[in-house]
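Structure of the sequence below:
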Amino acid sequence: MTLVEEFPDVRVRAPAKINVFLAAGPRADDGYHELATAFQAVSLFEDIIASHSDGFSLSITGPIDTSSVPTDDSNLALRAARLLAEHTEYGGGVHIDIRKEVPVAGGMAGGSADAAAALVACDVLWGTGLSMRELQALGSRLGADVPFALMGGTAIGTGRGDVLNPALARGRFEWVIVPNALGLSTPDVYREFDRQDDSPAAPAVPSEVLHALRAGDARMLAEALHNDLQAPALRLRPDLAAVLEYGETNGALAGIVSGSGPTLAFLAENRIEARSLQQSLERAGHEALTVYGPVHGARVV
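Predicted coordinates:
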């Protein structure tokens, strides 16, 4: 039996993420910012199917607007596949079908999830047999959030956010996600952030965040939620502030801009409260999704 006959295609699922804490240092000479962040993978997933092909190609479907997602070689999933082929000297190609459910340009790392899923799928499809550590090293060359999409769960990220240490998180945290049709450019948010000059030289995740995660205590975590990119994101998109206020006065323990935005994440005390908040937001005219975390990283399904 040939490899193509044994593995005609491989399906992999990778999660979106929420930064429950994010602190950024000043911009370094290389243009990047040192970060200290606490990631949590949540139950909103990207699914990809990788199939054998002579070349490299991509198609995208899903319930969200994907018109702004590139299908050429600039797509992170295709870049991931080509990088793996180059690294392992694999001579064939792949066709990748992506079903997108994570908001595009929404601060939840949907593109990074695609890249992580592509690395795992192509590694299995091609039988290249890389370790998770090797896949994460390749992922870090594609984007700072890719290694976490591979890992999943809950983790502390330092450096550019790609140096990861797993964090103990007990129980299940309930979130209500409010996406926004108008994406927000991460570089634009960081440029707005750079206009302030009070960022710490060495950012760190405070012990309060770790204690809340370890205890599985939603109320404690709500008190510790923080995102240095929230203020610059709201300056660029002041319309989001009203949605944050609405959620926090209608049942959320706390709300936060997810990553660089514009997606908003509201922490709820339990599933019943999350569902009630979702319904309230929908009655007010906002799209709202209930998700939970932590969940697994990219894996074959």
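
contacts, neighbours, all on C-alpha from now
Noted.

give me every residue that touches residue 193.
Neighbour list for residue 193: 229, 231-232 [criterion: Cα atoms under 8 Å, 6 or more residues apart in numbering].

what ranges do the strands span in this protein?
Assigned by DSSP state E, the chain shows strands spanning 9-27, 33-53, 56-61, 93-99, 154-158, 163-166, 173-178, 226-227, 254-257, 264-268, 289-293, 299-300.

most tightly surrounded among these?
strand 264-268 (a mean of 28; mean count of other Cα atoms under 10 Å).

who touches it?
Applying Cα under 8 Å, 6+ apart, the contact partners of strand 264-268 are 18, 173-179, 218, 222, 244, 247-248, 251-258, 274.

if we go to 7 Å?
Outside strand 264-268, the residues within contact range by Cα atoms under 7 Å, 6 or more residues apart in numbering are 174-179, 222, 252-258, 274.

And this one, please, so the two structures can be compared:
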Amino acid sequence: MHVRAPGKLNVFFDVGDVQDDGYHDVASVYQAVSAYEDVIATPADDFRVTVTGAVDVRDVPLDDRNLAVRAARMVARELDQPGGVHLELRKGVPVAGGMGGGSADAAAALVACDALWDGGLSSARLHEFAARLGADVPFALLGGTAVGTGRGDELAPALARGRFDWVLVTNAEGLSTPTVYAELDRLRAQPDITPPRGTPAVDPAVLQALRAGDPVALAAAVRNDLQAAACHLRPELNTLIETGVGYGALAGLVSGSGPTVAFLAASDAAARDLRADLVAAGHDVLHVHGPVAGAKVVSFT
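Modelled structure (predicted):
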């Protein structure tokens, strides 16, 4: 069973204060983009995973720390499946890059194992499993464009017309999401005169720009509260954002917890030009577009 799931960008990410349990409530606008994770599930006696891909996969765990393996075990328990599964992960989303590649693996594994074992699990049940696995996994199931609240897993589809072109600059050295959140909390704890933060909320201008299919308006509204923390940990990200905007990007922002930087382009042609300039400057670059569909079966043999 071959299932494909997309990576994501957070085109807007409002992060609330840290809660007593150490987590943060957020308000996010996700967009699924055309960088994909492919999961091929084959019956086996136990649970095994192998990983290949067009990106650096050296840091991907091959045991139960891997979200895809955990997803497969979850479906097996639900279906009283006596056997295991071999999961072959073919990764196209940068690892530890803030684009939800591991979450896409988990979403694809849920769909693949349910289909492989003819489980017939409902979308609601798969979403429940996805939310247990991680905040970004439900969106990898859904795809498209969506507003995420709570921990990011309470999703409401959002209308996005047309196509948005993004140019991504990847980084071989990932950033730990918990480390970036901890840095955000540290920065926010410094004395300042800003008012207390309320419940996280999405700026209506983001949703209006998406509905209009207007990249210029979207560029004026994108925001990521984790960006300051990621750039404090990696100051070179600020320089990179300035470089991309200087080359003609409408806007640049850190994707999720980073260190991938996403540049919004005015069109497909503008994105191609931007990509060429960034490649010439020595960067590793991907040109993707969104929104695209969530996890879906590609083939069954």
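
I'd like the strands of structure 1 written out as CSV, with distance to residue 189 of structure 1 added.
Shown next, in CSV, are the strands of structure 1 (distance: least, Cα to Cα, whole Å):
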stretch, distance to residue 189 of structure 1
strand 9-27, 12
strand 33-53, 12
strand 56-61, 27
strand 93-99, 27
strand 154-158, 19
strand 163-166, 22
strand 173-178, 19
strand 226-227, 12
strand 254-257, 12
strand 264-268, 15
strand 289-293, 24
strand 299-300, 31
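
Out of these, flag the one nearest residue 132 of structure 1.
Nearest to residue 132 of structure 1 among those is strand 299-300 (10.9 Å), distances taken as Cα to Cα.

so what's the corresponding residue of structure 1 for residue 222 of structure 2 up against?
Residue pairing (TM-score structural alignment): residue 222 of structure 2 is matched to residue 225 of structure 1. Applying Cα under 7 Å, 6+ apart to residue 225 of structure 1 gives the contacts 20-21.

Equivalent analysis for residue 260 of structure 1, please.
107, 186, 189, 229, 233.

Kindly reformat those residues as JSON lines containing distance to residue 60 of structure 1.
Below are these laid out as JSON lines (distance: Cα to Cα, whole Å):
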{"residue": "107", "distance to residue 60 of structure 1": "19"}
{"residue": "186", "distance to residue 60 of structure 1": "22"}
{"residue": "189", "distance to residue 60 of structure 1": "27"}
{"residue": "229", "distance to residue 60 of structure 1": "29"}
{"residue": "233", "distance to residue 60 of structure 1": "28"}
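
Buried ones among these?
By neighbour count, with 16 or more other Cα atoms under 10 Å, the contacts of residue 260 of structure 1 hold 107, 186, 189, 229, 233 as buried.

which non-adjacent residue is nearest the fourth one?
So that's residue 229 of structure 1. residue 260 (5.8 Å; Cα to Cα, 6 or more residues apart in numbering).

And the one you found? What does it align with in structure 2?
Aligning on TM-score structural alignment places residue 260 of structure 1 opposite residue 257 in structure 2.

do the same with residue 45 of structure 1
Using TM-score structural alignment, the partner of residue 45 of structure 1 in structure 2 is residue 36.

give me the number of residues near the aligned partner of residue 114 of structure 2 in structure 1?
When structure 1 is aligned by TM-score structural alignment, residue 114 of structure 2 is paired with residue 123. Counted with other Cα atoms under 10 Å, the neighbours of residue 123 of structure 1 add up to 20.

repeat for the one 5 residues further on
The local packing of residue 128 of structure 1 (other Cα under 10 Å) involves 15 other residues.

Same check on residue 279 of structure 1?
Quick note: residue 279 of structure 1 (other Cα under 10 Å) scores 17 neighbours.

same question, the one 5 residues further on
By the criterion of other Cα under 10 Å, residue 284 of structure 1 has 11 neighbours.

do the one 4 residues further on as well
For residue 288 of structure 1, the tally of surrounding residues (other Cα under 10 Å) stands at 20.

Report the contact partners of the equivalent of it over in structure 2.
By TM-score structural alignment, residue 288 of structure 1 lines up with residue 285 in structure 2. Residues in contact with residue 285 of structure 2 (Cα under 7 Å, 6+ apart) are 167-170, 275, 279.
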